[in-house]
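Colleague: predicted coordinates and the sequence they were generated for:
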Amino acid sequence: MITNTQPLKALLIAAASAAALSFSQVSLAEWKLTFAHAHPVEDSQHLAAERFAERVAERTSGEVTVRIFPSGQLGDDPGMIAGVRGGTIDIELSGNPYFSGLVGELNVLDLPFLFEDADQAYRVLDGSVGQDLLGRMADKGIKGLAFWEIGFRNLTNSRRPVEDAADIKGLKLRTTPNPAHIAAFKALGANPTPMPFAELFTSLETRTVDGQENPVTLIRSAKLHEVQEHLSLTAHAYTAAPLIMNKARFDSLPAEFQQVLEQEALAAARYQRELNNSRMADDLAFLKAQGVKVVEQPDRASMRAIAEQPVRANFIDKHGRELLDAVERAK
């Protein structure tokens, strides 16, 4: 008996084609990633995020796309980190101080006067110590992709020039919620007041707080010069910024796309650092031109003598010496 198989073959081919199309559409929908951060679009974080998104799309032929939500559109820093853990946000960037409540050992990076220059910080962050720290977030549902940066923190306020440690005493300063930052300013006699970055400008404008501490580039991009009269280049602490992703989401991607995300996260970190370094002089000149009074060479030694050892001792009491020693060796 002869059977005509052509209609059956056509039906099977059509069904296979429909299934493939359906799978492709689902896959593409799954690989549209959200990326949230708190900084303004003028800031290097956003510019680096755009570079990251462009490169990821290019290297995956558009199969992985990244949509960026800047300026705290998806919440403040703690809220965005919670969003990543809960799966409502795919990728997020916040300063390291916001992660120390999840992984206490990350607080080592925020110790005052830990790094003398950016190169020391980059060697630690991009090396085995940095990879170890990123990996410690895994059991919190977080995949650490790379360390971007906030940068070296400098002190601004609306009351007086800060020439030495004594001038910090009595100032009400917005800080991050990081234990090292809070302890350092308490030791210096200030009144540290933790709050989200999104609330900072209004709090300075209304004099809820006298001042704050952030890198020069962010002071400019966030327009803090409009509500602060004095800037002191204290460089009292360096702040890294972990770029994180929901771990389950990361694990769901094909291995080759996971590799692209990790590689481009590190490449964008280096791009952002270059932006910050290249913009520093111009940003400082801009702030001066806006009338900000700048103390370029404050007595950092007087601040270090008060804040460094007590904060380190507190970290060692909680977490031991091993990690701090590894940072010192890696520098």
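Modeller: Now that the structure is in, tell me what you want to look at. Numbering: from 1, shown residues only.

Colleague: going forward, measure contacts and count neighbours with C-alpha atoms only.
Modeller: Will do.

Colleague: and the helix ranked longest in the chain, how far out from the chain's middle?
Modeller: Taking DSSP state H as the criterion, the chain has its longest helix at helix 255-289. Relative to the chain's own centre, helix 255-289 is displaced by 11 Å; criterion: Cα atoms, centre = their mean, to the nearest Å.

Colleague: ok, structure two:
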Amino acid sequence: MIKKGVLIFSIVLLLAFSFKTYAENFTIRFSHVVSENSPKGRAINYFKNTLEKRTKGRIKVKVYPAGILLDDIAAVGAVKNNIIQMASPAFSKLGLYVRDFQVFDIPYLFENKDEIHNAYTGEIGDILKKKSLSAGFRLLSFWDNGFKVITNNSRSISVPGDMKNLIFRTMGSEVLALQFQLCDAIAYSYPFSSVYDLLKEGVVDGQENTFNNIYSQKIHEVQRYMTISDHGYLGYGVIISPQFWKKLPVSDRKLIKDVLRKTTSLEHKLAAKQNFNDFYRIKNDTSSKITIKELKKEEKEKWENFFKEHYNEFSQIVSDDIFSEALKLN
């Protein structure tokens, strides 16, 4: 029989240990590849400031922006090994670890942002979270950037065939490689941080990106032509190290999720607003010589029909369940 004094002492020790675990100070290292003024960069800084404020500095977030520490591909590996704790790679880069993330790269598979957000919160999101954990990282949230447009230095592009023989920088997914291959163009994968120099030096002819990435990286200053194709979606997965996550008290996990939920709502708004504003900044930039091609309805339909004719090929890259769920959202 346990004596009353021993029992009380044991409870005190347990409570002390629990308090120590809860009150432990630690740092989250968070890497990303875009500028701090981008929607993602601003959202990560909000996450940092809010989490640090709510814990009175007990939890600190060390942010490494603009690829100064790691590019997206290396960051995923670092998260898996708990070298860093968090990252927010583009879907295309996560697709190198979980192929189904490339569903967002398939041209015109999603018609608008509502369908994208339904994918995040529906079966597609659930499937990606499960497969991410099996791949060695935990997917906590989905963040927006926007629909992509095409730029190049050689000629105005009105139809997909106009890209023939041009070299485009891509993020490296199989879907993106096939996308340009179908247009008889050449796709090369390079880190985002090197895109401006590659275009300026003529190593590649063009690239695809969102308005805010184009403007923040000054890509429009070294490109002559832009086609507003809105052909594929650029988004990000916010991931965390499973090793790190398992060691956290339940209370800290709940806190991080709560702050991240509010951050995600903010990030979605920032992305929509900044893409809208940056389009007009690019359009009205008198120092830039870029010519913007806005597709008419019938021209846009030609792009959509061209790529939809090849959906059977794109569907071979992702799993049947992901592709069929995406089709249901149309």
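Modeller: Yep, it's here. Treat the numbers as computed from the prediction; the structure is a model and nothing was measured.

Colleague: what packs against the longest helix of the first structure?
Modeller: With contacts taken as 3 or more Cα pairs under 8 Å, 6 or more residues apart in numbering; DSSP states H and E, helix 255-289 of the first structure sits against helix 44-59, strand 142-157, helix 216-221.

Colleague: that one vs the second structure, mean deviation?
Modeller: Its aligned residues in the second structure lie a mean 1.9 Å from helix 255-289 of the first structure after superposition (mean Cα distance after the TM-score superposition for the first structure).

Colleague: okay, that helix sits on what stretch of the second structure?
Modeller: Taken onto the second structure by TM-score structural alignment, helix 255-289 of the first structure occupies residues 250-284 there.

Colleague: list the buried residues in the matching stretch.
Modeller: 252, 256, 259-261, 263-264, 266-268, 270-272, 274-275, 278-279, 282 (16 or more other Cα atoms under 10 Å).

Colleague: quick one, what contacts the spatially most central residue of the first structure?
Modeller: The geometric centre of the first structure, computed from its C-alpha atoms, lies nearest to residue 241 (Cα atoms, centre = their mean), at 2.4 Å. Residues in contact with residue 241 of the first structure, defined by Cα atoms under 8 Å, 6 or more residues apart in numbering, are 93-96, 147-150.

Colleague: the second structure: strands as residue ranges?
Modeller: 26-31, 59-64, 86-87, 138-147, 149-152, 167-170, 186-189, 206-209, 225-228, 233-240, 291-294 (DSSP state E).

Colleague: export the ones you listed as JSON lines, with columns for distance to residue 41 of the second structure.
Modeller: What follows is those, written out as JSON lines (distance: least, Cα to Cα, whole Å):
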{"stretch": "strand 26-31", "distance to residue 41 of the second structure": "10"}
{"stretch": "strand 59-64", "distance to residue 41 of the second structure": "9"}
{"stretch": "strand 86-87", "distance to residue 41 of the second structure": "11"}
{"stretch": "strand 138-147", "distance to residue 41 of the second structure": "11"}
{"stretch": "strand 149-152", "distance to residue 41 of the second structure": "21"}
{"stretch": "strand 167-170", "distance to residue 41 of the second structure": "21"}
{"stretch": "strand 186-189", "distance to residue 41 of the second structure": "23"}
{"stretch": "strand 206-209", "distance to residue 41 of the second structure": "17"}
{"stretch": "strand 225-228", "distance to residue 41 of the second structure": "24"}
{"stretch": "strand 233-240", "distance to residue 41 of the second structure": "12"}
{"stretch": "strand 291-294", "distance to residue 41 of the second structure": "27"}
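
Colleague: identify the residue nearest the counterpart of residue 130 of the second structure in the first structure in space, chain neighbours excluded?
Modeller: When the first structure is aligned by TM-score structural alignment, residue 130 of the second structure is paired with residue 135. Counting by Cα to Cα, 6 or more residues apart in numbering, residue 144 is the residue found nearest to residue 135 of the first structure once chain neighbours are left out, at 6.4 Å.

Colleague: would you agree that neighbour is in contact with residue 261?
Modeller: No. With contact defined as Cα atoms under 8 Å, residue 144 of the first structure does not reach residue 261; the gap is 10.8 Å.

Colleague: OK, contacts around residue 330 of the first structure?
Modeller: Per Cα under 8 Å, 6+ apart, neighbours of residue 330 of the first structure: 120, 123-124, 127, 129.

Colleague: just to revisit the earlier point, winner for burial among the strands of the second structure?
Modeller: Mean neighbour count, computed with mean count of other Cα atoms under 10 Å, is highest for strand 86-87 among the strands of the second structure, reaching a mean of 28.

Colleague: next, count neighbours for residue 321 of the second structure.
Modeller: Neighbour count for residue 321 of the second structure, taken as other Cα atoms under 10 Å: 12.

Colleague: typed the wrong thing, it's residue 25 of the second structure
Modeller: The burial count for residue 25 of the second structure: 12, using other Cα under 10 Å.

Colleague: I'd say it and residue 58 touch.
Modeller: Yes. Counting by Cα under 8 Å, residue 58 is a contact partner of residue 25 of the second structure at 4.7 Å.

Colleague: still on that earlier bit, and which of the contacts of residue 241 of the first structure is nearest residue 178 of the first structure?
Modeller: Distances from residue 178 of the first structure to these, taken as Cα to Cα, are shortest for residue 96 (8.4 Å).
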